[in-house]
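Colleague: need a structure here:
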Amino acid sequence: MAAFTEDEVGKTLDWEILLYGSISMYRNRKYLDDDLQWLRLRGYRVYSIDCKAWKSEAAMLESFGEVLSFPAYYGRNFNALRDCLGDVEVPDESGLVIVLDSYDWYTRNVGLAGKTVLGILAECSRHFLLRGRRFITLVQSDDPLMAFEGLAGVSTHWNRREWLNKDRGL
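Modeller: The predicted model follows:
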């Protein structure tokens, strides 16, 4: 399947997210919930992860394995995360969404690991898109200044309703 049909180009939420990279940021939970509803109604498989539970890199890696049902041989390191994400089943007719809720809680204390995780997700998205499949990451953060650059050649961006600083209370 093509990543997008001509009827979808420029007209759908998933197109809008993937146009600027595969990671969209949200501060307002209602906007996130609205967009998740839109994606679910179109058949997207959604996996939500509560990042408040991540007290360490090991906890984060374990969480991904549990939520996405990685195989027993999952090595619980960044290379293994990349490999197992690449093997996740992404529906042909829709796509897959990973929601990282309260990501700012995790990134406050982990330094570069927060950027590394998003870089891996961005890289996996690109690999899936090259095969005609949609892989999206939605990141909820209460920090209106959160931003990451250089993630597999792209940067994070804020969703369409919080694009402007004033829309995030700045």
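
Colleague: Could you use CA atoms for every contact and neighbour count after this?
Modeller: Fine.

Colleague: neighbours around the closest residue in space to Val154 that isn't next to it in sequence, how many?
Modeller: Excluding its sequence neighbours, the residue lying closest to Val154 (C-alpha to C-alpha, 6 or more residues apart in numbering) is Gly21, at 5.8 Å. Neighbour count for Gly21, taken as other C-alpha atoms under 10 Å: 22.

Colleague: Next, the structure of the following sequence, for comparison with the previous one:
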Amino acid sequence: MAIWDLTDELNHPLDFLLIQNGFISLFHQQAVLDEATSWLRNHRYKVVKVDAAAWQSTVDLHQDVARALDFPDYYGSNLDALNDCLGDVAVQAYGWTASDAGLVLVIDGFEAFKGKDASTAHHLLDIFARQATYAALFGHRMMCLVRTGDPRLELPLVGGLSVAWNHHEFLSTR
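Modeller: The predicted structure follows:
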């Protein structure tokens, strides 16, 4: 993973802005999310999207995430297995390759699933944040962009950090 230019402190690129406060960023406006994912794709990030609003149960969550990240057939479809497989994704065993600048998991409609199973929704983000930290130890960039229809959504600590709104919307969500 290339480092960012310290001399350009006031003009950091979008990827820096998205992960400077943690590996999970909140979005509300679809257009802002679309602009961010377009920028990331144009800068060689692999962007994969899941629709949490369609998840009726944890079974749906596990199937959707496993498909999006190319988990192996033996994936156990539980939170422990999710943690294990995301650890493999962190070291590029599957889900993305060294030719990608990084991996971006976009979770759309997060508040809908959070309303059905707040504990599992939180664990999903917490596991991703921990594995993104693990990925960084090997010079790999992973981030999760979470879009919600609730501009006032607040989440408990994820990976030991507060979950921040993206830099375009952070003032409008207060």
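
Colleague: After superposing, what score do the chains get?
Modeller: Once superposed, chain against chain, the TM-score is 0.91 (TM-score structural alignment, normalised by the length of the first structure); 166 aligned residues with a C-alpha RMSD of 1.7 Å.

Colleague: Can you verify my assumption that the residue nearest to Val154 of the first structure contacts Trp158?
Modeller: No. Taking contacts as C-alpha atoms under 8 Å, Gly21 of the first structure lies outside contact range of Trp158: 10.8 Å.

Colleague: tell me the contacts of the residue positioned nearest the centre of the first structure?
Modeller: Central residue of the first structure (C-alpha atoms, centre = their mean): Thr137, 1.3 Å from the mean position. By C-alpha atoms under 8 Å, 6 or more residues apart in numbering, the residues touching Thr137 of the first structure are Ser22, Ile23, Ser24, Val97, Ile98, Val99, Leu100, Leu121, Ala122.

Colleague: Those residues in strands, which ones?
Modeller: Applying DSSP state E to the contacts of Thr137 of the first structure, the entries found in strands are Ile23, Ser24, Val97, Ile98, Val99, Leu100.

Colleague: nearest to Ala80 of the first structure, of those?
Modeller: Ile98 (17.2 Å; C-alpha to C-alpha).

Colleague: counterpart of Ala112 of the second structure in the first structure?
Modeller: Matched to the first structure by TM-score structural alignment, Ala112 of the second structure sits across from Trp105.

Colleague: which of the ones in strands among the contacts of Thr137 of the first structure has the most neighbours?
Modeller: Busiest of those [other C-alpha under 10 Å] is Ile23, holding 29 neighbours.

Colleague: which SSE is the nearest residue to that residue once chain neighbours are set aside in?
Modeller: In this structure, Ile23 of the first structure finds its nearest non-sequential neighbour in Thr137, 4.7 Å apart by C-alpha to C-alpha, 6+ apart. In this structure, Thr137 of the first structure sits in strand 135-140 according to DSSP states H and E.

Colleague: Centre of the chain to that strand, how far?
Modeller: Here strand 135-140 of the first structure shows a centroid-to-chain-centroid distance of 2 Å under the convention C-alpha atoms, centre = their mean, to the nearest Å.

Colleague: ditto for stretch 7-23 of the first structure
Modeller: For stretch 7-23 of the first structure, the distance to the chain centre is 14 Å (C-alpha atoms, centre = their mean).

Colleague: ok, now stretch 37-49 of the first structure?
Modeller: For stretch 37-49 of the first structure - counting by C-alpha atoms, centre = their mean - the centre lies 12 Å from the chain centre.

Colleague: Could you do stretch 33-46 of the first structure as well?
Modeller: 13 Å.

Colleague: which residues touch that stretch?
Modeller: Under the criterion C-alpha under 8 Å, 6+ apart, residues Leu13, Asp14, Val90, Pro91, Glu93, Ser94, Gly95, Leu96, Val97, Ile98, Val99 lie in contact with stretch 33-46 of the first structure.

Colleague: longest helix anywhere in the second structure?
Modeller: helix 118-137 (DSSP state H).

Colleague: Lys55 of the first structure pairs with which position in the second structure?
Modeller: Aligned partner of Lys55 of the first structure by TM-score structural alignment: Gln56.

Colleague: Its match is in contact with Lys114, isn't it?
Modeller: No. Contact between Gln56 of the second structure and Lys114 fails when scored by C-alpha under 8 Å: they sit 10.8 Å apart.

Colleague: Looking at these two, which is more packed in?
Modeller: The residue with more neighbours, out of Gln56 of the second structure and Lys114, is Lys114; 17 against 13, by other C-alpha under 10 Å.
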